[in-house]
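Enquirer: Pasted the sequence and its predicted model underneath.
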Amino acid sequence: MALPASSEGAIPHPGVGTDDEASVYRVYDASGALLYVGMGRNPMNRWASHSAQHAWWHRARSYRVEWFATRKEALAEELRAIREEAPECNIHSVPGWGKEMYATYLKKLEANRARHRSGTTSA
């Protein structure tokens, strides 16, 4: 996982929240476009997960992290940010967002189903 460099992303915190604390993080591409908004106690662990699971991660170039005193506050900010800031790669919480990524996923899923129906196992 290549942790994105950032002009805004210095984490003013030890990096891992307490049982109550949580962060909201925003990940941006090279042009500064918002790719993703997420929440968690340990942003670096979340980024490692994203880098292993999501095709958009290779586009990540910078980030911003905000800390909240409670998980409830962080969740409220995450949902607000997803709704109002329209990150390209968030496909949860707001109908219609992430359409391109979801359409690609559905095409791959259908291709896999077709291969299984035909008995072909190679990609």
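Expert: Cool, the structure landed. Numbering: from 1, shown residues only.
Enquirer: use CA for all of it now, contacts and neighbours both
Expert: OK.
Enquirer: gap between Arg117 and Gly32?
Expert: Using Cα to Cα, to the nearest Å, Arg117 is found at 43 Å from Gly32.
Enquirer: And Asp20, by the same measure?
Expert: For Asp20, the distance to Gly32 - Cα to Cα - is 31 Å.
Enquirer: ditto for Ala55
Expert: Applying Cα to Cα to Ala55 and Gly32 gives a distance of 18 Å.
Enquirer: do the same with Trp97
Expert: Distance from Trp97 to Gly32, by Cα to Cα: 19 Å.
Enquirer: now swap in Ala103 and tell me
Expert: In terms of Cα to Cα, Ala103 sits 24 Å off from Gly32.
Enquirer: Take this one as well and set it beside the first:
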Amino acid sequence: MSLQRTAELMAQLTDAAWFDERACAAYLGITVDTDVSKLPGFPPPDERGLRHVLDVEEWAQSTRAETETALYRHYDGRGALLYVGISLCAIYRLSQHRRKPWSRQIARVSIEWHPTRSAALAAEKKAIKRERPIHNVIGARRG
């Protein structure tokens, strides 16, 4: 996929509440050429061929226990760990972190995949406890 198409998809993901087939796939962190209408229980499109983000997210929540999930880490330019989190789509989640006051400090992102959401949650909890990222509430460093 071209860099321009990726940018267009990200703009659609962050600025719109209605997704076409490719944007649904990108949001879910799967290949954008996936026919999402064939996913079991996936919400049907409206008359325009679009799906609302809340319907897509509700479906994703209901299937996440069985879905490969990303554990991501955000680092600053010196290598300090800023934040640890999990998501089906780490790129979309990064765009959501833009609203955080510390987001401009992000210089590098690492992503590791886990076979299920529960495995990713366990790894996230362990990472926060061991690595003490600066901006995780649970793992926040105290003066």
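Expert: Nice, I can see it. Given the structure is predicted, the values throughout are model-derived calculations rather than measurements.
Enquirer: How far does stretch 84-94 of the second structure stretch from one end to the other?
Expert: Note: stretch 84-94 of the second structure ends 11 Å apart using Cα to Cα.
Enquirer: Where in the first structure does it align, residue-wise?
Expert: Counting by TM-score structural alignment, stretch 84-94 of the second structure lines up with residues 37-47 of the first structure.
Enquirer: Strands of the first structure, start to end?
Expert: With DSSP state E as the criterion, the first structure has strands at 22-28, 34-40, 62-68.
Enquirer: which residues of the second structure does the last one align to?
Expert: Right, the one you point to is strand 62-68 of the first structure. Counting by TM-score structural alignment, strand 62-68 of the first structure corresponds to residues 108-114.
Enquirer: Name the residues that touch that stretch?
Expert: Residues outside stretch 108-114 of the second structure that contact it (Cα atoms under 8 Å, 6 or more residues apart in numbering): 68-77, 90, 120.
Enquirer: same thing but at 10 Å, please
Expert: The set of residues external to stretch 108-114 of the second structure that reach it, using Cα atoms under 10 Å, 6 or more residues apart in numbering, is 67-88, 90-91, 94, 119-123.
Enquirer: Next up, the contacts around Asn90 of the first structure.
Expert: 34-38, 82-83, 97-99, 101.
Enquirer: Equivalent analysis for Tyr92 of the second structure, please.
Expert: Contacts for Tyr92 of the second structure (Cα under 10 Å, 6+ apart) come out as 10, 13-14, 26-29.
Enquirer: what about 8 Å?
Expert: By Cα under 8 Å, 6+ apart, Tyr92 of the second structure lies in contact with 10, 13-14, 27.
Enquirer: Just send the residues you listed back as CSV, with distance to Trp59 of the second structure and secondary structure too.
Expert: Below are the contacts of Tyr92 of the second structure laid out as CSV (distance: Cα to Cα, whole Å; DSSP: H, G, I helix; E, B strand; the rest coil):
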residue, distance to Trp59 of the second structure, secondary structure
Met10, 20, helix
Leu13, 16, helix
Thr14, 19, helix
Tyr27, 12, helix
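Enquirer: got the contact list for Gln12 of the second structure?
Expert: 19, 23.
Enquirer: Looking for the alignment partner of it in the first structure.
Expert: The alignment leaves Gln12 of the second structure without a partner in the first structure, by TM-score structural alignment.
Enquirer: which secondary structure element contains Gln12 of the second structure?
Expert: helix 3-15 (DSSP states H and E).
Enquirer: coming back round to it: superposed on the first structure, where does the match of strand 62-68 of the first structure end up, distance-wise?
Expert: Compared with the first structure after fitting, stretch 108-114 of the second structure has a mean deviation of 0.4 Å; criterion: mean Cα distance after the TM-score superposition for the first structure.
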